[in-house]
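Undergrad: With the sequence up front, the predicted model follows.
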Amino acid sequence: MSSENVTLTAGDAEIEVRPGNGCRLESLRVGGVELLRQGERYGCFPMVPWAGRIRDGRFRNGGTTHQMPLNSPPHAIHGFARDAAWRTARAAKSEAAFTYDLTDPWPYEGRVTQIVELTEDSLTLTLGIETYGDSFPAQAGWHPWFNRNLGQDDVRIDFDAAWQEERGDDHLPTGNRIAPLPGPWDDCFGMPDGVDVTLTWPEQLALTVKSREQWVVVYDEQEAAVCVEPQTGPPNGLNTLPRLVTPIEPLETSTTWTWTRL
């Protein structure tokens, strides 16, 4: 097992995975065109053991309250596996698996696995969280930074959500579900039949992000990139909609991106 970069190829699609930098996809190129924003903090990283913000960095497990570091004051955001070194469990030409053992400041022992599978016209990412002992609440998801522009017109984001989680001044859901509002967005949307969002770079490429999960955060307030983040629960979900990882039931989730040339 190592933390050296891993390159996967299928047809004219190529991915670079950096396990030593949070197991993020550093690059996704289709026909030589880079789809992800470049930089140490960008690409596409897994959000574990939670996704989005935790209010004040605190969550409960039964009668115990835990405090996470406030890496986005006044909240904790996106987990910390994105800042950790993962290890490559296996790697072939178009598929690889990576692992990360949960450690301080997370108060529970467990392991996270990410599997990356590439074909000529699709990418499937799978995350699993298992416990080595006590059950604990967790979330998982992905935070891709797609380039807003691939050299011509800006990307268009299309989706049909059943609701939008109303966002408070603290950037967390208020608990109210409202009709989806027009962008720009830094918002969580509900899709009961599964996440289904299409990004279209006119006359170049259309890419569809799908997942069986019901929540997706769409963020398009930056000039350089847009984000479409499928995840297993809404922001602050460790408190409002916890999913328990138990010794007999790990948390497992996946997303598939499919692209076509225009």
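TA: Yep, it's here.

Undergrad: alpha carbons only for contacts and neighbour counts from here, please
TA: Will do.

Undergrad: contacting residues around the residue nearest to the spatial centre of the chain?
TA: For the chain, the residue sitting closest to the mean C-alpha position, by CA atoms, centre = their mean, is Trp142 at 0.8 Å. Counting by CA atoms under 8 Å, 6 or more residues apart in numbering, Trp142 touches 44-47, 229-231.

Undergrad: rerun at 6 Å
TA: With contact taken as CA atoms under 6 Å, 6 or more residues apart in numbering, Trp142 is in contact with 45-47, 229.

Undergrad: now Thr131
TA: Neighbours of Thr131 in contact, by CA under 6 Å, 6+ apart: 109-110, 247.

Undergrad: would the residue nearest to the centre of the chain count as being in a helix?
TA: No: note on Trp142: no helix contains this position according to DSSP: H, G, I helix; E, B strand; the rest coil, which reports strand.

Undergrad: Quick check: which element contains the residue nearest to it when sequence neighbours are not counted?
TA: Closest residue to Trp142 apart from its sequence neighbours, by CA to CA, 6 or more residues apart in numbering: Pro46 at 4.5 Å. Assigned by DSSP states H and E, Pro46 falls within strand 44-47.

Undergrad: OK, contacts around Asp158?
TA: 197-198.

Undergrad: how near is it to Ile77?
TA: From Asp158 across to Ile77, the span is 26 Å (CA to CA, to the nearest Å).

Undergrad: With Leu205 instead?
TA: 31 Å.

Undergrad: Neighbour count for those two, which is higher?
TA: Applying other CA atoms under 10 Å to Leu205 and Ile77 shows that Ile77 carries more neighbours, namely 24 against 17.

Undergrad: The more buried one: what's it in contact with?
TA: Here Ile77 is in contact with 52-53 (CA under 6 Å, 6+ apart).

Undergrad: Distance of it relative to Trp142?
TA: Distance from Ile77 to Trp142, by CA to CA: 13 Å.

Undergrad: Could you give me the buried positions within the helix or strand Leu125 falls within?
TA: According to DSSP H and E, Leu125 maps onto strand 122-131. For strand 122-131, the neighbour count (16 or more other CA atoms under 10 Å) marks 122-131 as buried.

Undergrad: so after it, what's the next helix or strand?
TA: For strand 122-131, the following helix or strand on the C-terminal side (DSSP H and E) is strand 136-138.

Undergrad: Identify all contacting residues around that following strand.
TA: 49-50, 242-245.

Undergrad: Neighbour-wise, which one of the residues you listed leads?
TA: Most neighbours among those, by other CA under 10 Å: Trp50, with 28 neighbours.

Undergrad: so what's it closest to, chain neighbours aside?
TA: That would be Gln139: by CA to CA, 6+ apart, it lies 4.1 Å from Trp50.

Undergrad: putting a second one here so we can go through both:
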Amino acid sequence: MSNDEITLAAGDAEVVLAPANGGRVRSLRVGGAELLRQGERYGCFPMVPWCGRIRDGMFRDGGTVHQMPLNAPPHAIHGTARNGAWRVACAERSEAVLTYDLVAPWPYPGRVTQLASLTDDALTLTMSVETYDSSFPAQVGWHPWFNRSLGGEDARLDFAPAWQEERGEDHLPTGNRIDPKPGPWDDCFGMPGGVDVTVTWPGQLELRVTSREEWVVVYDEQPEAVCVEPQTGPPNGLNTLPRLVTPIEPLEATTTWTWRRP
């Protein structure tokens, strides 16, 4: 099946997927308004097989230490799948399935599957990592770049995390949990009841980002966009909180973005 861009439609919502550009959601338009920052590296890309930064690009699996390319020196960031071409397994009017086979520099064979499902008022993304060979630690998550402005007032973020991961000078969690601090943020927060963050463009649109996962990174240090990133563990989690993918237990996560007009 062709790896050209795929357009999903439901009601007045339209989603464009870009399999060849890292399997990302390139565009999300609601009532004609583009919610995602445009550009080759923006939209919303899947973070897999890890999320955020790995300290010095190194992670340990048992007695073996693996080195990933330092694409955010001195660290490795956001996984490898966003740099690859994904395959289109299925594409319907409002739903599509993309797959990506993990390859070097990731040291383990595995397959990533991402399902995008659009309704009149929500986009649901589900991602899984499977292996039929060696078990390995992994993370999955999403990195959406929401436009800070839709032409009116800047977006406002509302969420009530249980804690904030203290951030060290190297931008990685120190391991201490602290009371949430006001932004701007490039920080990881804990939401044990599940990620629940509302992005409001006053007078225009309200978008709620939810997930059963309990980790979310919020990044709003750039003037053009705000990022709300649900993920299965904190930055550097391959080292500090590994989730093991095994032949009988894949790693799966889902996020839903639901919108409404005021």
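TA: Looks like it arrived, so ask away. Everything numeric in this text was worked out from a predicted model, so none of it was measured.

Undergrad: where does the TM-score land?
TA: Scored by TM-score structural alignment, normalised by the length of structure 1, the superposition of the two chains gives a TM-score of 1.00; 262 aligned residues with a CA RMSD of 0.4 Å.

Undergrad: picking up where we left off before, which helices and strands does the strand holding Pro46 of structure 1 pack with?
TA: Packing partners of strand 44-47 of structure 1 (3 or more CA pairs under 6 Å, 6 or more residues apart in numbering; DSSP states H and E): strand 24-30, strand 141-147.

Undergrad: Now do the contacts for Ser27 of structure 2.
TA: Residues near Ser27 of structure 2 by CA under 6 Å, 6+ apart: 15-16, 36.

Undergrad: From Trp201 of structure 1, how far out is Thr253 of structure 1?
TA: With CA to CA as the criterion, Thr253 of structure 1 and Trp201 of structure 1 are 27 Å apart.

Undergrad: Also Ile157 of structure 1?
TA: In terms of CA to CA, Ile157 of structure 1 sits 9 Å off from Trp201 of structure 1.

Undergrad: rewinding a little: same list (the contacts of Trp142 of structure 1) but as CSV, adding distance to Leu150 of structure 1.
TA: CSV is the format used below for these (distance: CA to CA, whole Å):
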residue, distance to Leu150 of structure 1
Phe45, 21
Pro46, 24
Met47, 26
Glu229, 20
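
Undergrad: neighbour-wise, which of the residues you listed leads?
TA: Within the contacts of Trp142 of structure 1, most neighbours by other CA under 10 Å means Pro46, with 27 neighbours.

Undergrad: which residue lines up with that residue in structure 2?
TA: Per TM-score structural alignment, the equivalent position to Pro46 of structure 1 in structure 2 is Pro46.

Undergrad: And for Leu150 of structure 1?
TA: Using TM-score structural alignment, the equivalent of Leu150 of structure 1 in structure 2 is Leu150.

Undergrad: okay, now that match: neighbour count?
TA: Using other CA under 10 Å, Leu150 of structure 2 is surrounded by 17 other residues.

Undergrad: again, but for the one 5 residues further on
TA: The number of residues packed near Ala155 of structure 2 is 21, by other CA under 10 Å.

Undergrad: isn't it right up against Arg148?
TA: Yes: in this structure Ala155 of structure 2 lies within contact range of Arg148 using CA atoms under 6 Å: 5.2 Å.

Undergrad: Provide a list of residues in contact with the closest residue in space to Asp154 of structure 2 that isn't next to it in sequence.
TA: Spatial nearest neighbour of Asp154 of structure 2, excluding adjacent residues (CA to CA, 6+ apart): Arg148 at 5.4 Å. By CA under 6 Å, 6+ apart, the residues touching Arg148 of structure 2 are 154-155, 224-226.

Undergrad: Among the residues you listed, which are located in strands?
TA: If you go by DSSP state E, these have 225-226 in strands.

Undergrad: Buried members of the contacts of Arg148 of structure 2 into ChimeraX, please.
TA: In ChimeraX, this line selects whichever of these come out buried by 16+ other CA under 10 Å:
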select :154,155,225,226
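
Undergrad: From the centre of structure 2, point out the most distant residue.
TA: Gly63 (29.2 Å).

Undergrad: That residue: what's it in contact with?
TA: Counting by CA under 6 Å, 6+ apart, Gly63 of structure 2 has no contacts.

Undergrad: same check, this time on Ser94 of structure 2
TA: Taking CA under 6 Å, 6+ apart as the test, what Ser94 of structure 2 contacts is 8-9, 118.

Undergrad: Throw the residues you listed into TSV and include distance to Gly22 of structure 2 and secondary structure, thanks.
TA: As requested, those are exported to TSV (distance: CA to CA, whole Å; DSSP: H, G, I helix; E, B strand; the rest coil):
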residue	distance to Gly22 of structure 2	secondary structure
Leu8	17	strand
Ala9	21	strand
Leu118	19	strand
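
Undergrad: can you tell me the helix or strand for Leu238 of structure 1?
TA: Assigned by DSSP H and E, Leu238 of structure 1 belongs to helix 237-240.

Undergrad: State the next helix or strand along the chain beyond that helix.
TA: Helix 237-240 of structure 1 is succeeded, C-terminally, by strand 243-245 (DSSP H and E).

Undergrad: which residues touch that following strand?
TA: Strand 243-245 of structure 1 is contacted by residues 135-138, 251 when judged by CA under 6 Å, 6+ apart.

Undergrad: try it again with 10 Å
TA: 61, 110, 128-131, 133-140, 232-233, 237-238, 250-252 (CA atoms under 10 Å, 6 or more residues apart in numbering).

Undergrad: ditto for stretch 117-126 of structure 1
TA: Counting by CA under 10 Å, 6+ apart, 8-15, 28, 30, 46, 92-97, 113-116, 140-142, 207-211, 252-261 sit against stretch 117-126 of structure 1.

Undergrad: ok, now stretch 164-171 of structure 1?
TA: With CA under 10 Å, 6+ apart, stretch 164-171 of structure 1 has contacts from 52-53, 55, 74-75, 172-181, 186-191, 215-217, 234-235.

Undergrad: Report the buried members of the residues you listed.
TA: Among those, those classed as buried by 16+ other CA under 10 Å are 52-53, 55, 75, 172-173, 180, 187-191, 215-217, 234-235.

Undergrad: correct me, but the match of Leu150 of structure 1 touches Gly31?
TA: No: using CA atoms under 10 Å, Leu150 of structure 2 is not in contact with Gly31; the gap is 11.7 Å.

Undergrad: Mind listing the shared neighbours of the two?
TA: Counting by CA under 10 Å, 6+ apart, the residues touching both Leu150 of structure 2 and Gly31 are Leu205.

Undergrad: show me the contacts for Val17 of structure 1.
TA: Contacts of Val17 of structure 1 by CA under 10 Å, 6+ apart are 3-8, 23-28, 43-45, 88, 96, 98, 116.

Undergrad: So it belongs to a strand, correct?
TA: Yes: assignment of Val17 of structure 1 by three-state DSSP places it within a strand.
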